[in-house]
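J.: How does the following fold in three dimensions:
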Amino acid sequence: MSHIDELIAEFAPQGVEFRLLGDIAELVRGNGMPKADLTEEGVGAIHYGQIYTRYGVWATETISFVAPETAVKLAKAQPGDIIITNTSENIEDVGKAVAWLGGEPIVTGGHATVVKHNEDPKYLSYWFQSESFFVQKRALATGTKVIDVSAKQLMKVRIPVPPLEVQREIVRILDQFTQLEAELEAELEAELEARRRQYASYRDSLVNAVDGPRVAMGELGTFMRGRRFTKSDVVESGIPSIHYGEIYTDYGVSASRAKREVNSDMVAQLRFAQPRDVIFAGVGETVVDVGKAVAWLGDGPVAVHDDTFSFTSELDPKYVSYAVQTDDFHAQKANHVARGKVKRLSSAGLSKIKIPVPTAEEQERIVSILDSFDALVNDLSIGLPAELAARRKQYEYYRDKLLTFGEPAA
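T.: Purely as a prediction, here's the structure:
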């Protein structure tokens, strides 16, 4: 019998009780606090968007602040409260939680709910990561383009509420396991980053060693700008599409399937990249990001956003996609980027950048070699990425086992 089983036998001999979240906590919906309100000093503040990207299970310090006169209008989180997100673009992120363990009250805004309770805050925050919560929030969620689980819906979530002694033991174990997992993950990430640098160096040397002319891209093919569509145009089933922002976050060197689709009614107002075209992002937050490309290898055309350019040529599309990752390409590109708050690269600028042009056979050989290297550092099914993914799944498995209880017999 584990120590947790012993504690349950001692403090909950009839079994662990399940309660509605609304029965064990007060849920206070946040309001306001756009990013423009955030400052570098003042009253601590957690913006709902930061919970996805900047916070873990718990926090003792905030990344952002708001002015005191702004804070008085916002929802307050006391030490020990949970802040949970209500809105996201996907079901995985909605309902992500952070336990506030700092010494002073802080504030939060719209699209977040403060959960005020008498349980162990880290226990609740860990439970909000569990498979049990995921299944329930999926059933309670509304919306397709933007997913929402309201405070009212969250109140319906059924949660196991073991005695505090059991909660604290679970937290102790999960804290240790989380620390070990984080240390191992950091080691694997460092090794993976070293492999990526090695791969980038080899890729550059392979492309730069090409025995062939260096030709401006405008002489090798044509660029076509896409047409505008927005997130509100995204549907479950429609026209395959690629938005410029997705090139940074969702795509690698090439793609044969689009991650998202837009409304079929828009077909007449869209522009399409054809199979074997290379799609460039024309906008980015940094000079390095702008101009990132993905080779489109799908069976049919794909709609492209107006901040992208599709490049049509006789070159191997994956060779082009690899060639425009090199330091030489980035150095030339930097001369053509418009440096405002948002960095922009025009088709005219892209047309002036020169890339090495080997024979078709040599392009194929280079692609074959680099595909193998790219898989080793980016493919989640093999190598270090696979080991990282396996460690995360192992952690999730043991976390869920610790947070799963049989319900007492009626």
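
J.: make it CA atoms for all contacts and neighbour counts henceforth
T.: Fine.

J.: okay, now Phe280: neighbour count?
T.: Neighbouring residues of Phe280 were enumerated by other C-alpha atoms under 10 Å; the total is 27.

J.: in this structure, which helix has the most residues?
T.: helix 164-208 (DSSP state H).

J.: Can you list the helices and strands that that one packs against?
T.: helix 3-11, helix 121-127, helix 317-323, helix 360-378, helix 383-402 (3 or more C-alpha pairs under 8 Å, 6 or more residues apart in numbering; DSSP states H and E).

J.: Moving along the chain from that helix, name the first helix or strand you hit.
T.: Reading on from helix 164-208 to the C-terminus, the next helix or strand found by DSSP states H and E is strand 214-216.

J.: Could you name the helices and strands sitting against the very next helix or strand once past that next one?
T.: Sequence order places helix 217-220 as the next helix or strand after strand 214-216, per DSSP H and E. With contacts defined as 3+ C-alpha pairs under 8 Å, 6+ apart, the secondary structure elements packing on helix 217-220 are helix 347-352.

J.: just checking, Leu376 touches Leu384?
T.: Yes. The pair formed by Leu376 and Leu384 meets the contact definition of C-alpha atoms under 8 Å, at 7.1 Å.

J.: circling back: just so I know, which of the helices and strands packed on helix 164-208 lies nearest Ile242?
T.: Ile242 sits nearest to helix 317-323 of all the helices and strands packed on helix 164-208, at 15.7 Å, using C-alpha to C-alpha.

J.: Can you get me a residue count around Arg214?
T.: Look at Arg214: counted by other C-alpha under 10 Å, it has 14 neighbours.

J.: Would you confirm that it contacts Val357?
T.: Yes. The pair Arg214 / Val357 is scored as a contact, 6.0 Å apart, by C-alpha under 8 Å.

J.: thinking again about what came up before, mind giving me TSV with the helices and strands packed on helix 164-208 and columns for distance to Ser310 and mean neighbour count?
T.: Written out in TSV, the entries for these read as follows (distance: least, C-alpha to C-alpha, whole Å; neighbours: other C-alpha atoms under 10 Å):
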stretch	distance to Ser310	mean neighbour count
helix 3-11	58	15
helix 121-127	44	24
helix 317-323	11	24
helix 360-378	20	16
helix 383-402	30	16
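
J.: Same list (those helices) but as CSV, adding distance to Ile24.
T.: As requested, the helices and strands packed on helix 164-208 are exported to CSV (distance: least, C-alpha to C-alpha, whole Å):
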stretch, distance to Ile24
helix 3-11, 19
helix 121-127, 11
helix 317-323, 54
helix 360-378, 44
helix 383-402, 21
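
J.: Out of those helices, the one nearest Leu21 is which?
T.: Ranking the helices and strands packed on helix 164-208 by their distance to Leu21 (criterion: C-alpha to C-alpha) puts helix 121-127 first, at 10.1 Å.

J.: another one to check against the first:
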Amino acid sequence: MTNWPTKKLGEICEIEGGDAAPQDKTIFENGTIPFVRMQDLGRYHITTNLIETVDKITNEALQKFRLKIWPKGSILLPRSGSVYMNHRAILGIDACVVSHIAILTNFSKEILNKYLFYYLTILDIGRFGTQTTGIDSISFSQLGRLKIPLPPLNIQQKIVERLDAIKKAQELNDKQIELAEELFQSLLHRELDPKGKNWEMKRLGEVANFQYGYTESAKERGNFCFIRITDIDDNGELINLDKKYIQADEKEVLPYILEKSDLLIARTGATFGKMLYFDSVEPSVFASYLIRVKPNKNIIIPKLIWLFSRTSDYWKQAWNLMTGSGQQQFNANKIKRIKIPLPPLETQQKIVEKLSAVQEYKKKLVQQKELLKELFESVLHKSMAGKFD
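T.: A predicted model of the protein is given here:
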């Protein structure tokens, strides 16, 4: 707690709403004026510089519908439909704004707009709102009654500078992650493209064996970790959150116990074809909606197959082979037909090492991203509590 005075939000700024979005799509063709929709706010989630929008409106439409252009520096937050998502943004450009979003402007001299923005990010505004016809919302009067602590301006500035410095580090780290992914994709295409390399092309069925997983209900505890489709992330790596287990006799599940470098492929649902490279040391069994691929290591390095599963060539083949009119099915007989380039083992090793090095670098950046997020949250809450040690 602090001894800072407080004022209601409505006393330190003006709170208004955006305009109803014109329904004629042609209005947004060749437009030049940014039009902020909820999806734009959601894409950023939390930002001090919202500058990109999906839609831009024409000057003619601006006049016809009497839309208002809100100034750069205005604070945006949801007021209906996505209140509980707690999106927050500062406009980095002059822009029109949709009616589902509240706009804070004309801040009093006793508050910095960036300090107010940062303070609003720690508030779960949804708990102050209501639901009408199943849609969460918060009224202008409810927003206006929110109490805002007002430290002296020099303290506000200090808080902003501390948080801005971490935000800057986060942005630089995010850019490095983006560049690392671009490098990975570029190398992936270049290294695994068989054109002009005189490599054999083999079907997966010629270089690996296949096995369906174990049928059992997942539990919170057990002696084997139970790997399911939902445990594989979009990058084909194991998610270590919300792990599930089974309690089973080792002899019974012995054929399903995973070994390092095993590959698992999702065979059904929207994520069919997604492949995991298993490298965990935790005793684990794989579930029935997964297929284990056991490559012949005398012919092909398992990780090369996993890397190939990240290419457009793999996914093009997977989509062409997919069966099932409703639930998408990707059974072993189909997977066996996927063609994969087969360079010499020495070349395979070099390719795997090169691409793995980039992935390890990106993994460290992602870990850094989490640490920076934790640091930002810690500094934010301490600063708002008046703690500056």
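
J.: tm score of chain vs chain?
T.: Structural agreement between the overlaid chains, expressed as a TM-score with TM-score structural alignment, normalised by the length of the second structure, amounts to 0.55; 331 aligned residues with a C-alpha RMSD of 6.2 Å.

J.: show me what contacts Arg29 of the first structure?
T.: Contacts were defined as C-alpha atoms under 8 Å, 6 or more residues apart in numbering; by that measure Arg29 of the first structure touches 75, 110-114, 151.

J.: Neighbour-wise, which one of those residues leads?
T.: When neighbours are counted as other C-alpha under 10 Å, the busiest of the contacts of Arg29 of the first structure turns out to be Ala112, with 30 neighbours.

J.: mind checking how far the closest residue in space to that one that isn't next to it in sequence is from Lys96 of the first structure?
T.: Spatial nearest neighbour of Ala112 of the first structure, chain neighbours left out: Thr85 (4.4 Å); criterion: C-alpha to C-alpha, 6 or more residues apart in numbering. Applying C-alpha to C-alpha, to the nearest Å, one obtains 6 Å for the distance of Thr85 of the first structure from Lys96 of the first structure.

J.: ditto for Glu191 of the first structure
T.: Remark: distance between Glu191 of the first structure and Lys96 of the first structure (C-alpha to C-alpha) = 29 Å.

J.: When the two are compared, which one has more neighbours?
T.: Summary of the neighbour comparison: Glu191 of the first structure and Lys96, criterion other C-alpha under 10 Å, with Lys96 having more neighbours (25 against 13).

J.: Residue in the second structure paired with the more buried one?
T.: Taking TM-score structural alignment for the superposition, Lys96 of the first structure sits opposite His87 in the second structure.

J.: list the contacts for the residue nearest to its match when sequence neighbours are not counted?
T.: By the measure of C-alpha to C-alpha, 6+ apart, the closest residue to His87 of the second structure outside its immediate chain neighbours is His45, 4.6 Å from it. Contact criterion C-alpha under 8 Å, 6+ apart gives 86-89 as the residues in contact with His45 of the second structure.

J.: and if we set it to 10 Å?
T.: Taking C-alpha atoms under 10 Å, 6 or more residues apart in numbering as the criterion, His45 of the second structure is in contact with 38-39, 77, 85-89.

J.: Check the gap between it and Ser82 of the second structure for me.
T.: Distance from His45 of the second structure to Ser82 of the second structure, by C-alpha to C-alpha: 11 Å.

J.: Report the set of residues contacting both of the two.
T.: Here His45 of the second structure and Ser82 share the contacting residues 38-39, scored by C-alpha under 10 Å, 6+ apart.

J.: From Phe286 of the second structure, how far off is Glu250 of the second structure?
T.: The spacing between Glu250 of the second structure and Phe286 of the second structure, counted by C-alpha to C-alpha, is 14 Å.

J.: can you pull the contacts of Gly22 of the first structure?
T.: For Gly22 of the first structure, the set of contacting residues under the criterion of C-alpha under 10 Å, 6+ apart consists of 115, 117, 151-158.

J.: 8 Å - rerun?
T.: Under the criterion of C-alpha under 8 Å, 6+ apart, the contact partners of Gly22 of the first structure comprise 154-157.

J.: By neighbours, which of these wins?
T.: Top of those by neighbour count (other C-alpha under 10 Å): Leu154, with 22 neighbours.

J.: quick revisit: comparing Glu250 and Phe286 of the second structure, which residue is more hemmed in?
T.: More neighbours surround Phe286 than the other of Glu250 of the second structure and Phe286, with 24 against 12 (other C-alpha under 10 Å).

J.: you'd agree the more buried one is in a strand?
T.: Yes. For Phe286 of the second structure, which was evaluated using DSSP: H, G, I helix; E, B strand; the rest coil, the result is membership in a strand.

J.: how much space between the residue lying closest to it once chain neighbours are set aside and Trp4 of the second structure?
T.: The spatially closest residue to Phe286 of the second structure, leaving aside those adjacent along the chain, is Ile227, at 4.7 Å (C-alpha to C-alpha, 6+ apart). Distance of Ile227 of the second structure to Trp4 of the second structure, given as C-alpha to C-alpha: 51 Å.

J.: ditto for Lys369 of the second structure
T.: Here the criterion is C-alpha to C-alpha. By it, Lys369 of the second structure lies 33 Å from Trp4 of the second structure.

J.: ok, now which ones touch the nearest residue to His100 of the second structure once chain neighbours are set aside?
T.: By the measure of C-alpha to C-alpha, 6+ apart, the closest residue to His100 of the second structure outside its immediate chain neighbours is Ser80, 5.2 Å from it. Contacts for Ser80 of the second structure were tallied using C-alpha under 8 Å, 6+ apart; they are 100-101, 135-138.

J.: Give me the neighbour count for the counterpart of Ile265 of the second structure in the first structure.
T.: Alignment of Ile265 of the second structure against the first structure is given by TM-score structural alignment, with Val278 as its counterpart. Val278 of the first structure has 27 neighbouring residues, counting by other C-alpha under 10 Å.

J.: okay but Val278 of the first structure is in contact with Ser310, surely?
T.: Yes. Contact status for Val278 of the first structure versus Ser310: in contact at 5.5 Å, counting by C-alpha under 8 Å.

J.: Compute the number of surrounding residues for Thr105 of the second structure.
T.: 19.

J.: Quickly note the distance from it to Val207 of the second structure.
T.: Applying C-alpha to C-alpha to Thr105 of the second structure and Val207 of the second structure gives a distance of 64 Å.

J.: Kindly report the same for Arg66 of the second structure.
T.: Using C-alpha to C-alpha, we find Arg66 of the second structure at a distance of 66 Å from Val207 of the second structure.

J.: Comparing the two, which residue is more hemmed in?
T.: When Arg66 of the second structure and Val207 are compared on other C-alpha under 10 Å, the one with more neighbours turns out to be Val207, at 19 against 10.
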